[in-house]
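> sequence first, predicted coordinates after that:
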Amino acid sequence: MSNERALDEIDRDILFHLSLDGRLTNVELAKRVGLTPPPCLRRVKRLEETGVITGYRARINPTAAGRALEVIVSIEVSVSDLKTLAGLEKTIAGYDEVVDFRRMFGTPDYYLRVLVADYAAYEAFQTGKIIGIPGVARVISQPTMKKIKVID
């Protein structure tokens, strides 16, 4: 919202309720934030048009979807040329198993969040897809024991 007006308390309340349940009807959302439906809908549309709301999606239970094992992966690279790094990023970002991919300041160079069925599937992913990518120097895998707090 670079040149749009700042978010007010009602906008933040709308965002809060939609973050909890993106399927709320406009009538229900308006009731929760203390507006009538037409101005509530105008605010939601403005939040979408200005890029504050970037989309709506379903949250999937990974276990039910056959992806019960979550592994946090740290990758260190051995190169600094932009072409190799761009290739590495494009390759890794294209893998369905990778649900979060970040370039970091400092070490490690990248963090990935990977969802797979089990340890055998992760081993196949790491050895078949990550090791051998040009520029990858070190891979550190940390399987998730327990999720304490997750904000989607």
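Nice, thanks for sending it over. Numbering: from 1, shown residues only.

> drop to CA atoms for contacts and neighbour counts, all remaining ones
OK.

> and Tyr122, what element?
Secondary-structure element containing Tyr122, defined by DSSP states H and E: helix 119-125.

> again, but for Leu112
Element membership for Leu112 (DSSP H and E) is strand 110-116.

> could you say what helices and strands that strand packs with?
The helices and strands touching strand 110-116, judged by 3 or more Cα pairs under 8 Å, 6 or more residues apart in numbering; DSSP states H and E, are strand 69-77, strand 98-103.

> after the first one comes which helix or strand?
Right, strand 69-77. Past strand 69-77, heading to the C-terminal end, the next element that is a helix or strand (DSSP H and E) is helix 82-93.

> may I see the buried residues of that next one?
In terms of neighbour count (16 or more other Cα atoms under 10 Å), helix 82-93 has its buried residues at 84-85, 88-89, 92-93.

> again with stretch 114-125
Using 16+ other Cα under 10 Å as the burial criterion, the residues of stretch 114-125 that qualify are 114-117, 122, 125.

> and the helices and strands packed on strand 110-116 as a markdown table, adding mean neighbour count and distance to Ser19?
Listed next are these as a markdown table, based on neighbours: other Cα atoms under 10 Å; distance: least, Cα to Cα, whole Å:
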| stretch | mean neighbour count | distance to Ser19 |
| --- | --- | --- |
| strand 69-77 | 20 | 23 |
| strand 98-103 | 14 | 19 |
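
> indicate which one of these is closest to Arg46.
With Cα to Cα, the closest approach to Arg46 among these belongs to strand 98-103: 27.9 Å.

> angle of that closest one against strand 110-116?
180 degrees (axes from the mean of the first three to the mean of the last three Cα atoms, to 10 degrees).

> what lies in contact with strand 98-103?
The set of residues external to strand 98-103 that reach it, using Cα atoms under 8 Å, 6 or more residues apart in numbering, is 92-93, 109-115.

> for Arg138, helix, strand, or coil?
Classification of Arg138 by DSSP: H, G, I helix; E, B strand; the rest coil places it in strand.

> one more to weigh against that first structure:
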Amino acid sequence: MDEGGSEEREERGKRAEPQGGGTALILLTVVAAPVALGFETLLRKLLFPPEFEEIRALLHPILTPLVWGLVALTAVVGALGLVLQRRLVARAIGRIPPTHRDSARLHRAKLGAFMLAASVPQVPAILATFGFMWGSSLTPTVLAIAVATLAIGLQAFLARSTERR
């Protein structure tokens, strides 16, 4: 085959990179903590014995203040996740040789950075879910999850907005 055909195929491959590539993965990451809370609650109601509610009542005064602390921690690490994401993106792109920086590689670098940085606010939110399972109040649990979801949603927005640049 001639070189012209090869270049044309390569150019078509670059254009074929879906603009929405990774959208489902990003959306699943954003809703992971709320889904975990719903799943945990459903499993607890269906599978745990009624006596477990007595254990939850005993642990309630201990766990509720701890989960309130997780709300604050989630807010702090949510902000840190935004900073971390920017640095991870810059680092990942920096590792790609300039001659190989096509849209597909840039997309993978940005998506990978998002996935890693999104785990930062998810950790305290998931811990808050465990706190609720063992007896914490629902209010701080929902707040921790809301803060994490907001932070991850903002990270997703920033990840998608840099795709358009």
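Okay, I see it. On a predicted model such as this, the values are computed, not experimentally measured, just so you know.

> superposing both, give me the TM-score.
Here the superposed chains carry a TM-score of 0.22, computed using TM-score structural alignment, normalised by the length of the first structure; 64 aligned residues with a Cα RMSD of 5.7 Å.

> out of the buried residues of stretch 114-125 of the first structure, which is nearest to Leu29 of the first structure?
Top of the list for closeness to Leu29 of the first structure, among these and by Cα to Cα, is Leu115 at 33.1 Å.

> wouldn't the closest one be in contact with Ala121 here?
No - between Leu115 of the first structure and Ala121 there is no contact under Cα atoms under 8 Å: 9.4 Å.

> hey, where'd the helices end up in the second structure?
Assigned helices in the second structure, in chain order: 3-15, 23-30, 32-47, 52-94, 103-134, 138-163 (criterion: DSSP state H).

> want to throw those into CSV with mean neighbour count?
As requested, the helices of the second structure are arranged in CSV below (neighbours: other Cα atoms under 10 Å):
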stretch, mean neighbour count
helix 3-15, 11
helix 23-30, 16
helix 32-47, 15
helix 52-94, 18
helix 103-134, 22
helix 138-163, 21
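
> ok, the residue positioned nearest the centre of the second structure to Ile152 of the second structure distance?
What sits nearest the mean C-alpha location of the second structure, by Cα atoms, centre = their mean, is Ala118, with 3.5 Å. Between Ala118 of the second structure and Ile152 of the second structure the computed distance is 6 Å (Cα to Cα, to the nearest Å).

> for Glu48 of the first structure, give its distance to Leu18 of the first structure.
12 Å.

> higher neighbour count, the two?
When Glu48 of the first structure is set against Leu18 and neighbours are counted by other Cα atoms under 10 Å, the residue ahead is Leu18, at 17 against 13.

> in a strand, that one, correct?
No - judged by three-state DSSP, Leu18 of the first structure forms no part of a strand; its state is helix.

> run through the residues that contact Gly131 of the second structure.
When contacts are counted by Cα under 8 Å, 6+ apart, Gly131 of the second structure touches 63-64, 67, 141.

> about what we covered before: any idea which of the helices and strands packed on strand 110-116 of the first structure gets closest to Arg42 of the first structure?
Between Arg42 of the first structure and these, the shortest separation by Cα to Cα is 32.1 Å, and it involves strand 98-103.

> rewinding a little: identify the residues contacting the helix holding Tyr122 of the first structure?
Contacts to helix 119-125 of the first structure, defined as Cα under 8 Å, 6+ apart, come from residues 69, 116.

> hang on, the earlier thing: from the buried residues of helix 82-93 of the first structure, which two are the most distant?
Greatest spatial distance among those (Cα to Cα): Thr84 and Ala93, at 14.1 Å.

> Provide a list of residues in contact with the residue nearest to His17 of the first structure when sequence neighbours are not counted.
Closest residue to His17 of the first structure in three dimensions, ignoring its sequence neighbours and counting by Cα to Cα, 6 or more residues apart in numbering: Leu29, at 7.2 Å. Applying Cα under 8 Å, 6+ apart, one finds that Leu29 of the first structure lies in contact with 14, 17-18, 40.

> ok, now how distant is Leu29 of the first structure from Ala86 of the first structure?
Using Cα to Cα, we find Leu29 of the first structure at a distance of 42 Å from Ala86 of the first structure.

> cool, and Leu18 of the first structure?
According to Cα to Cα, Leu18 of the first structure stands 35 Å off from Ala86 of the first structure.

> repeat that for Asp11 of the first structure.
As it turns out, when the distance is counted by Cα to Cα, Asp11 of the first structure lies 38 Å from Ala86 of the first structure.

> sorry, back to before: which one of the contacts of Gly131 of the second structure is nearest to Ala33 of the second structure?
Proximity of the contacts of Gly131 of the second structure to Ala33 of the second structure (Cα to Cα) peaks at Thr141, which lies at 10.4 Å.
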